[in-house]
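Colleague: Got a predicted model here, sequence first, then my questions.
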Amino acid sequence: MPKFVDQSNYNDRVAVIVSVDSANIYAGDTELFHSLESSLVEALPKEACEWRRSYGRAVKSVFVSASFIPFSKEILPKGGNWQLTHQPVFHIYWTECMDVDVYKMSVRDEIEAWLKTLNQHNIQDWMIVIVETYDLRKSNKLLPRTTVLDKIRSDFASKHADRCLSVINPVRSESRSAESWRGLLTRIRLLVLSAYNRTLLKFEEFIRDQRERRNELGWNFCHYFLLQEELAFVLEMLGVYDEALVQYDELDALFTQFVLNSNVGDTPAWLGTFQVPLEDWPGIVLDCNINQTHRGLIGECRASLLQFRGYLFTRQCTMLQLLSKPWELAQRCLPFLHNCVKELEILEVAAPPGAVACWLFLCSLEVLHTCETFQDGRHVEACSLYTAGLWAYARDKLHELGALCGLLPGCDPSSQQLHTVVGLSAGMGDSREHGSYPTPTDKLKEALSSKEAFKKHYLELAELAMGTYKHIGRIRSARLVGRELAQFYLLLGERNKAAAFLSDSLKTYEEEGWRDLVLKTQLELAECCDKMGDTERFVKLCAVIASASELDMPTRISHFDKMTAALRDLRTDPPLTEPLSDCFSLGEVQVTLGEGGTITKDSPVEVTVNLDSSLPCPIGGCRVDLSLEEVKTNVSTGVPAARPQEAPAERRARRGQASQPPPSSVVNTLAHRINVDDPLRQANNPVLSRLSMVEHLDYQQDKSLSSASMASKNTKQFLRRSDSHGRYRKTSVAARSDFSYCLSAEDIVINPGRNTLANAPVVLSQTTKDGEIEVRILVGCKAREKGLYRLGQLSLRVTSNLEFLSGTLTPRVGFEVTREPPSVTLNMGGKELLAGLEQDMVLTVSSGSQRIEEGACLKLHASRGLLLQIQSSEESLCHEILVPLLQTEPFTTLSMQLRVMAELPPKRDSSVIEHKVMVQCPWLVEDRIIPLHFKPPFMSTCRLHTAQVRKFVQVVVAGLTAQMVELREPELSVMSDLDLPLMSLNPQHGQKQIAGNNMNVSFMWEVDVDAVQDTPPIKTEFSVKYSPINDVTTLSSEQLFTTYKCNFDVQDYKTLFVVRSRVEPMKGSELCRSGTMCHLQLKVTRVNSGSHNSLMYEVLADQTMWAVCGRTAGVISLETVDKQNITLDVMPLIGGYLPLPGIRLSKYIPADHKSPGRGN
């Protein structure tokens, strides 16, 4: 029998041999073949061979193993017989004839008869093997011209030479036969695979033709099912289990389509055979064996729908087991069961009550037990994803049977229900023999036998379903099973276990926000706790239920009354604590600051809190406390110290927020007003984040717009499934903080809706426009010592034994209790401080949080060059003054006018003048220094001008500020012993001389330099009187003028040489013309003696106007003469009045000149 091994899915090249129920037929020399059969059968499966198939199917590497049977006409396939699993696929003729004459006499006729028989049965897969036996004693004999192999090829295989092969007998000559024997094995493998491929192609074509006739009258799906299943058998036999599974899946889909079509159209005659009422409902058996009984019923068209479906699913599961895919087996089971139930409804198959539930239960358990046989860790993990639903489905069906048969707790089965149990047990049939564990049939029969057995099996299935759901992370499904299990325990009277399951379910629903499920579970849990006598838990649940706006008002009021009645009888110490958010919601929280935006020591603290009550009725006699926490700060850094103890849930919430940069001040970290339920605070919620969308345009081939849409760049970020386990956490009851320092109020009535808790001298009530009652309650205290305080928790005590606690208010809201010392400032009121002018300044004293007593004085001491004066005082300006202060209350301000005057030093630049005022305060140990910066109103600069041999000194007074000043009586005097006359060229009367911003005044004096022989530096002093301009429009100034003085040094004030230049036309021309050569006449004259005799001249001409011909520089000597004339050729380039080229004289130092002291 051929055997094939598919290695396409095995990376480690492990071979798994799959037997095939088929045979290869041998003919010819029987004794010869028997001598080689054992070696042939043993050698074939040792090497792999590629199996190449048509229609683009994947190439597979397989091992071929074969068994052989003798040739007979009776075993040859007949026409129309498509049972391929028992048909021979390959024929081999064996002979050891080596003599051509013997071949012609007998062997040729035998081969011809053999091939004729094969052709009559349309068999094309054959092979002829000639076994040669070498005789060593006749090795020298000459080789014949024509061998038997050549004759056979020419007679029978002229077009198929590969089907005739000659090998050396390995039994007689093993060393010489190795190569030929290897070639024979390879050829047999290839031809056997080719034979199977050809046979399968014919069979597939036949199946395809039969499928196309499915709409013809007389076509029967049952017969077609057996036909295509034969192909699946062959593929299974060949080891191609995945392709065999495909055949069964096609049959499954085809049958389903027929059933669906029958629901809207005519029902085929063959489908009516599946509409017979159910008489038995045995479960499926997944033992990899073929159920011949059901297969025979299918062939006879007598199978029921459940029998057909069970058989088909069993075969699919067998293929999956052979493929080692138990997880897919579990994955297919639940949809298969749902599909069967739907088909029973469509075909209107009659069944006894509970029969279908029994069959579904048995099928589920059989698949689950089959999956448990796979112990590999990977298989267990993969199966758990799908077995969880199967466990829950089996539990549901068992519960359905329990309700039908009266086996649920609190029920007694009637005689009719007992008869139902007997009928169901009979329909399940006898269970198969299995000694290791009870079969599903045994379990179901045992579960239906008694209420205790039913309870045992039901709880076992529920626990398995819950455990598997938790293992794969499907907590929601596990909680749903637990909730149904709680109902079962309630029927049993075990309320403690029921409460545990309901509590787990409630926790999950609250974490994930399933509001409808939360309310239903809370109602069930409250009823359970009431029956258990758990008053504390019952009170909490009643409070939450009464606050649920989704419930109807009678239900809420009923539970509110139950809560108040239970609280009257409850005695607890400490009181019960419940999250404030369960029944109340905080709105706006605002701290009212005192005057100046601060709160001082011993002053009242005002806080307004908006509290919304969700309870249906008013609550009287309440006490409200709002804790205060002092923020400890690091003295050296100003950074807040570690936070006080917080609840773990709040710490997790705080840790999840984005880190903020450290504040510059601790006060800036606290707000004075927040809105706790502000929807804008939910901006960090990823569900509410802005999507990143882009425009997507689709165009047709003609470039016209086909459609326009919006697409997201990152769909995975927003379309991912949230994990149902551990992602959501509801904030638990916060730990009670320290309420020793708090805002409090007693005997408060909390009404439904908005309540405003505010700091007020009395308790007031007023009706708003909307008809709601707004209650204002005294919640106040006095500020303690200086420091930073923030609001912590809100405690609302309804009675002495029930307290609602909020979490820590976030963002943090608080206030600062200040103890501010008095401060002193000196300012100009927005104007600039100018030196040299008397100006008004304001001395401001702020009392801070202290009280300044009468008689206190400030002592102001100015730096050198700065004078002070109290404006209201008659004393003159001085360096030190005393300022008396009036009695002032805290946080008041005193202002006094001062007069200041800073000396104006000689200024040649615009730099500021710095002064300091030292203030001695009675409340400070050290003096405070106030720096003042004065700007000069103007500055002065000096410059020497030359006109031939005459010299002029110019002094420019430049204004620097917007303050204009009038200048009078400018004077320039020589401070040295030189008798140097200075003649003023400044006007004595006429227009006012005013300097200001961008306004300069120039003064000029002529210096008579001929009065001195030498040229020593001249030290001069410039003085001018100035007065500020009060009225810009009239330019009127004060009558009081101040003198400004500044010293200047004048050097190099004598002219040594005079240069004269002119341009003359060439001889014969009267005018200078552009483009013609002209003469530039230079004349250098010594006017005063000096040490410079050799001079270098340079002509500096504008190249756009003049072109200098020849050298533009030269050296002249005035050692013996006082005048020198130089003539240069220049050419004007343009017409018009042109400026003459410039001449520059420089002292000439020869190259060989040596410095004094360096030799001769």
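Modeller: The structure has been received and is ready for your questions. Numbering: from 1, shown residues only.
Colleague: For the rest of this, base every contact and every neighbour count on C-alpha atoms.
Modeller: Will do.
Colleague: Please report how far residue 298 lies from residue 369.
Modeller: To residue 369, residue 298 is 27 Å away according to Cα to Cα, to the nearest Å.
Colleague: Quick check: chain neighbours aside, which residue is closest to residue 1009?
Modeller: Closest residue to residue 1009 apart from its sequence neighbours, by Cα to Cα, 6 or more residues apart in numbering: residue 1054 at 6.5 Å.
Colleague: And for residue 235?
Modeller: Of all residues beyond its chain neighbours, the one nearest residue 235 is residue 244 (5.3 Å), with distances taken as Cα to Cα, 6+ apart.
Colleague: thinking that neighbour is in contact with residue 236, fair?
Modeller: Yes: in this structure, residue 244 is within contact of residue 236 by Cα atoms under 8 Å, at 5.7 Å.
Colleague: Which neighbours do the two have in common?
Modeller: Where contact means Cα atoms under 8 Å, 6 or more residues apart in numbering, the residues bridging residue 244 and residue 236 through contact with each are residue 319.
Colleague: More neighbours: those two, which one.
Modeller: residue 244 (25 against 20; other Cα atoms under 10 Å).
Colleague: Doesn't the more buried one belong to a helix?
Modeller: Yes: read with DSSP: H, G, I helix; E, B strand; the rest coil, residue 244 is one of the residues of a helix.
Colleague: quick one, what contacts it?
Modeller: By Cα under 8 Å, 6+ apart, the residues touching residue 244 are 231-233, 235-236, 319.
Colleague: Tell me which of the residues you listed fall in helices.
Modeller: Using DSSP state H, 231-233, 235-236, 319 are the members of these that sit in helices.
Colleague: putting a second one here so we can go through both:
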Amino acid sequence: MPIPVRLEQVAASVHFSIEKNSFHKAVECLSKQGVTAGGNNGIIHIQTDPPAGRPPRVSLPLLELYEMHDKSPLDNSLNSTGVICNNVHLLLRHQESGSSTETQSGVPLEDSAQVLKTTNVLLEPGFNKIAFTAPAHEPGMYTLRQLCATMGSVQFVLPHIYPIVQYEVYSQEPQLKVEPLTDILLAGIAQKVKFTIITGHYAIKNGDVLQLSNIDAMPILYSPGSTATILSNTGEKVEESVLMIQSSEKVTSIMLPLTPAYHVIEFELEVICHILSTLSKPFDNERLTNGEVHWKTKDNQKPDSCQAAIAQKMSIDCPWSIYSTIIALTFYNPFKAAQSLLSAGKRKYIQVCLQNMSEVSFHLLDHNLTESLKCPNIELVSMNVKTRQHVYRKQSVFCLWEIKWTKELPSSLQCRFSVNFSPAISEEESTSFKPYAYEFQLENIVTLYNVKAEIYPVLGAEHCRTGSLCSLDVSITRLSDLTEADQDESLTESDGMCTTKLMYEGKGFD
């Protein structure tokens, strides 16, 4: 019956791969082999006597000297000499083949460049896992060549480890990442972003700070209880530390906790991007003569459901670099507004449509519409009953104001719509409200024509019936003088009468 076996030591020899094309590696190799100048015709002889206790080695190839540079400073300081040979690659190739031959002939593991060792290992029947601690003094590729298990005075040697087992050692540079915790960042709302610092080969010392440049449009919010979590390179939590944050007019300084190299620091801060007043875009040939918005049909309407993006950049100074790190965050406007001018006889109304473009529900408070130029004879009367409304995701809210004037109505109006909004945590609760503003201008608000339409039944009938031919009378009354553009479009003019083109569209109903 199989029983556990205790091994005194398990060792693995490690080979470090050098760069074959590196001149510095070749010089190191030459110095280790004991290069001596003394040959003729530029030939350098290499000592081939094996060290004590080693078997004789095959003679190494002769190096052919190509150039030699001698630098002798004038102040009689240390001289330096550089040697360049034509066939260094033969020496490197021979060294690799020689090391392979030596490994096959049973070179002791202690004579290898590096050895991984672990002691007092208990081998259980079946598969066993043995953990080695691998010291790495310089970056490169390390290959496990041999495996040796020692039990008393007996050694069990595996001359070749196959398949090939390698691990790469490199020096990792410190990194800083700032990313949102949600899919998108909404402007006007305080949201958390996650700071991740990968220390790499740099160890965070006492007094190391991150310095964040303050932006008026995107202030950084923090609380005294903000904490940072330190993780190992395997993701295990090491400790949690309270962050010390100091803020001035231009800079926010974050004191980093003491952290060893090759660890991760994570912490979260709140940021908010203020929403500036948005201006409506002018429409070319998209308005009717009385200033109303020309609503497009489904055939030529362009989809415009994308949210307006606001890009903010933040500069961060890190203790491990003399250069600043630029972090870009993109916020999206949660709302989209549009206006229209409505006319009913001599009465006029301004309608504002506020559309929630996000996946978040909001509370709306205090809808307000003001005339920016402060005309004394203009008054905007609110027709909105509710001062507080709840708008769900992807929902639109319409607000209406009546325009009243005492004297002549101006040709244009500059208006500003504003409302306070807050994310709806529940149906009743909400956080602090933030302002949203939308500015627009109405052109040609004077009513030019009054249109009246009436349908009459056939003679002798009281009502219009299905299948009978009824007459449609359309009366268009001009209420103001023609503009120059209207006069240019006139077809004929005689005795003060103008004939213009009348475009209409007829639709049939089943």
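Modeller: Great, that's in hand. The structure displayed is predicted, hence computed values, not measured ones.
Colleague: TM-score of the superposed pair?
Modeller: Once superposed, the chains reach a TM-score of 0.61 (TM-score structural alignment, normalised by the length of the second structure), with 361 aligned residues with a Cα RMSD of 4.1 Å.
Colleague: Which one of residue 298 and residue 369 of the first structure is surrounded by more residues?
Modeller: Set side by side, residue 298 of the first structure and residue 369 show unequal neighbour counts under other Cα under 10 Å, the larger going to residue 298 at 22 against 14.
Colleague: so which strand or helix has the closest residue in space to the more buried one that isn't next to it in sequence?
Modeller: Here the nearest residue to residue 298 of the first structure in space, its sequence neighbours aside, is residue 222; by Cα to Cα, 6+ apart that works out to 5.8 Å. For residue 222 of the first structure, the element it lies in under DSSP states H and E is helix 221-237.
Colleague: Grab the longest helix from the first structure for me.
Modeller: Secondary structure of the first structure read by DSSP H shows that its longest helix is helix 178-212.
Colleague: What span of the second structure is that one aligned with?
Modeller: Aligned using TM-score structural alignment, helix 178-212 of the first structure spans no residues in the second structure.
Colleague: and if you look at stretch 153-167 of the first structure?
Modeller: Using TM-score structural alignment, there is no partner range for stretch 153-167 of the first structure in the second structure.
Colleague: ok so, going back, counting neighbours, what do you get for the residue nearest to residue 1009 of the first structure?
Modeller: 20.
Colleague: who touches the counterpart of residue 1081 of the first structure in the second structure in this structure?
Modeller: With the correspondence set by TM-score structural alignment, residue 1081 of the first structure lines up against residue 473 in the second structure. The neighbours of residue 473 of the second structure, taking Cα under 8 Å, 6+ apart as the test, are 453-456.
Colleague: Restricted to strands, list those.
Modeller: Using DSSP state E, the members of the contacts of residue 473 of the second structure that fall in strands are 453-456.
Colleague: My read is that residue 388 of the first structure contacts residue 463, right?
Modeller: No: here residue 388 of the first structure lies out of contact with residue 463, judged by Cα under 8 Å, at a distance of 10.5 Å.
Colleague: Give me the more crowded residue out of these two.
Modeller: Of the pair residue 388 of the first structure and residue 463, residue 388 is the one with more neighbours under other Cα under 10 Å, namely 24 against 19.
Colleague: OK, contacts around the more buried one?
Modeller: 464-466, 468-469.
Colleague: again, 7 Å this time
Modeller: The contact partners of residue 388 of the first structure, taken as Cα atoms under 7 Å, 6 or more residues apart in numbering, are 465, 468-469.
Colleague: residue closest to the middle of the first structure?
Modeller: Averaging the C-alpha coordinates of the first structure gives a centre point, and the residue nearest to it by Cα atoms, centre = their mean is residue 717 (6.9 Å).
Colleague: Confirm it sits in a strand?
Modeller: No: with three-state DSSP as the criterion, residue 717 of the first structure is assigned helix and is not in a strand.
Colleague: tell me, how many neighbours does residue 1082 of the first structure end up with?
Modeller: Count around residue 1082 of the first structure with other Cα under 10 Å applied: 18.
Colleague: What residues sit buried inside the host helix or strand of it?
Modeller: For residue 1082 of the first structure, the host element (DSSP H and E) is strand 1078-1086. The neighbour-count check on strand 1078-1086 of the first structure (16 or more other Cα atoms under 10 Å) flags 1078-1080, 1082, 1084-1086 as buried.
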